[in-house]
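Trainee: Here is my input; please provide its structure:
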Amino acid sequence: MWFLRQNTVVPVLRFSGPIGMATPLRPGLSIGTAASAIEKAFELSKCPAVAIVINSPGGSAVQSSLIFKRIRQLADEKKKTVYVFCEDAAASGGYYLAVAGDEIFADASSIVGSIGVISAGFGFEKAIEKLGIERRVYTAGEMKDTLDPFLPERAQDVARIKALQQDVHDAFIGVVKQRRAGKLKAEDGELFTGAFWSGQKAVDLGLIDGIADVRSKMRELYGEKVRLKPVPLDRGGLLSRLRRSPAATGYGELTGGRFAFADDIISAIEARGLWARFGL
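Mentor: Take a look at the predicted model:
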């Protein structure tokens, strides 16, 4: 067959890091950073396959969905098979990306799953009371201060956020069931609790198709002479962000400079927390 000829080229996309979040040296995965690379990967070669390597603890549900949809739209349009390979983790939003694959593989020790939704924060109302600080909040719209960390937690706020989480969770579950139809080997009560598993256990549950790495699998499918062609994402980085920051262009510190870096530090802490949930 023509695609078994020597020098078959398989485009490889790498989705690495938190989804939607930005860290000081590496902007997070988003449709903005990934779209052009995804389109290039599906145009790059006549080989009827695109490989995607994922190493992500999750993040934004919206960005996960947008990237997933773009991959599936192009796969259907170009009639190409998508092979996904999980590295350290394809968890939460990372697994959402993984189910864009027609076949999913992982290392036996990869972390896979975490099909759930989480929201976390802190409550500081007692701390500011102890410090003698008075909190003043003015809103137009009675729910505008929902989950304000400096106000006492309200039952109606918790109910509202849980309802929102359930909507997002239901959408996530629907995508997994649709993409893994006929392959899932456990009940909803086990698969969709937010739990995560090793790659080997994920095979047993039907969340992935096998244990393999991208190079070995592509050689198995397309021969020893297959070439893997990385397609880099437009991730920018610290220097490009500095060039684009308002402080760098003379518009002052309040919208850039120190405050932009403060935001980056917070994002880095949040990203580190995502990885830490999985012991990575």
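Trainee: rest of the way, CA atoms for contacts and neighbours
Mentor: Fine.
Trainee: can you map out the helices along the stretch 51-200 of the chain?
Mentor: For the stretch 51-200 of the chain, applying DSSP state H, counting those that start in this stretch gives helices covering 61-78, 93-98, 125-130, 155-179, 188-191, 199-205.
Trainee: Now show me the structure for the sequence below, then we'll compare the two:
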Amino acid sequence: MSDDPNRPSGTNDGRDGPTNDDRNEVGEDRWTQGSEVPPSKGAKPMSGAPDDDAETLRERQRLAQLEMMDHWIGGVLTEQRRTRRWKLFFRLMMLTIVLVALFTTLYSLFWDSSSATAPTQRHLGIVEVSGVIASDSPANAERIIEGLNNAWEAEGAAAVVLHINSPGGSPVQSQRIYAEIMRLREQGDKPIIAVIEDVGASGAYYIAAAANEIIASPVSLVGSIGVIYAGFGFEEAIARIGVERRVLTAGENKAFLDPFQPLDEEAEQFWQEVLSQTHRQFIDDVRAGRGGRLSDSPDIFSGLVWSGEQSLDLGLVDQLGSLEQVARDRVGDTNWVDYTPSLDPFERLTRRFTQVVAEVLGVSAPATPLRF
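Mentor: The predicted structure follows:
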């Protein structure tokens, strides 16, 4: 306290707030009209009514903290529920995909078996030859030969029909199918008919030539009796970008088709002999299948492709028509059954995935460099 008698009572020496004399003996503060609340370290000011005591203010603060915690917990629970919903959705979707794939596989194995459900009434036994003929495609020799035998053994099949829509492909696969058709044809139990849709060229015509009869649309593309090898020469490009090609071989001609090395005259002559011999086999098999129905035109085996109408004049086909006309002529109605074995969905998916990966990596290549 100051000793200055002129200072008014109740003031302090430059200090804010009441002095000890402003408080009574029970600790009440005349400025707040209530019990003194000691300040807490780091405490936030509490809102409330002016006449709220300290206990009420603490209770209000506690309730505010609980409300804030409730909001936080609610947000966390909402996010967890949302996450669980998405997890459940993806799990149900994966389960659906697995169940559909499983059902498709079981259906193809047990219920969609053509040999098990073949009708006894007269019908055409269809075998599809669609797309490129290759060992890793749906039009492979094993699958088509299985379909041929299924249709041949079916009691109600009045004829076996090769439904062809293919630009050709592998010589080996085509020759295997050709040989099987000729074997069945020699038995003579039922006719084998090739019906060409849009395209029946090269290896596809190789197959058709083994049939007893070939039918095509007037605008079908038929023929292309030839052999082709196609490649690229990158020897100049690799020299320009400064890349050294390192190839080790055992045998002086082992790498003669390497696209990064020049194809010399001797190697080119050798490879042309391989193509000519394969072409000669193609021609001999077509002549064996078609016999005297072929014309004497030298252009037939030149690799040209003909329309169905032109092919009729050249003896490449026997008549113009369609699958429906064949069915009406043979069984009196458009009644046919597809005996081509169903594709395994898992195998098809795996094969397609492998092809895509090979194409992306740049390592995809046909099983043989020669193409019909």
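Trainee: circling back: need the helices of the stretch 51-200 of the first structure in CSV with distance to I115 of the first structure and mean neighbour count, can you?
Mentor: CSV is the format used below for those (distance: least, CA to CA, whole Å; neighbours: other CA atoms under 10 Å):
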stretch, distance to I115 of the first structure, mean neighbour count
helix 61-78, 11, 17
helix 93-98, 8, 28
helix 125-130, 32, 12
helix 155-179, 7, 14
helix 188-191, 7, 13
helix 199-205, 12, 21
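Trainee: So which bit of the first structure is the helix ranked longest in the second structure matched to?
Mentor: Counting by DSSP state H, the longest helix found in the second structure is helix 54-106. Per TM-score structural alignment, helix 54-106 of the second structure has no counterpart in the first structure.
Trainee: Pull the residues that contact stretch 257-265 of the second structure.
Mentor: Contacts of stretch 257-265 of the second structure from elsewhere in the structure, counted by CA atoms under 8 Å, 6 or more residues apart in numbering, are G231, F232, G233, F234, E235, I238, R245, F256.
Trainee: What residue in the first structure is paired with the fourth one?
Mentor: Meaning F234 of the second structure. In the first structure, F234 of the second structure lands on F124 (TM-score structural alignment).
Trainee: got it, and the last one?
Mentor: Under the alignment defined by TM-score structural alignment, F256 of the second structure is paired with T146 of the first structure.
Trainee: count of neighbours near its match?
Mentor: A total of 15 residues lie near T146 of the first structure under the criterion other CA atoms under 10 Å.
Trainee: Against V168 of the first structure, how distant is it?
Mentor: 19 Å (CA to CA, to the nearest Å).
Trainee: Equivalent analysis for L221 of the first structure, please.
Mentor: Taking CA to CA, one finds L221 of the first structure at 36 Å from V168 of the first structure.
Trainee: what's the answer for M143 of the first structure, then?
Mentor: According to CA to CA, M143 of the first structure stands 20 Å off from V168 of the first structure.
Trainee: Same check on G20 of the first structure?
Mentor: 16 Å.
Trainee: same deal with A106 of the first structure?
Mentor: Separation of A106 of the first structure from V168 of the first structure (CA to CA) stands at 26 Å.
Trainee: next one: E220 of the first structure
Mentor: For E220 of the first structure, the distance to V168 of the first structure (CA to CA) stands at 38 Å.
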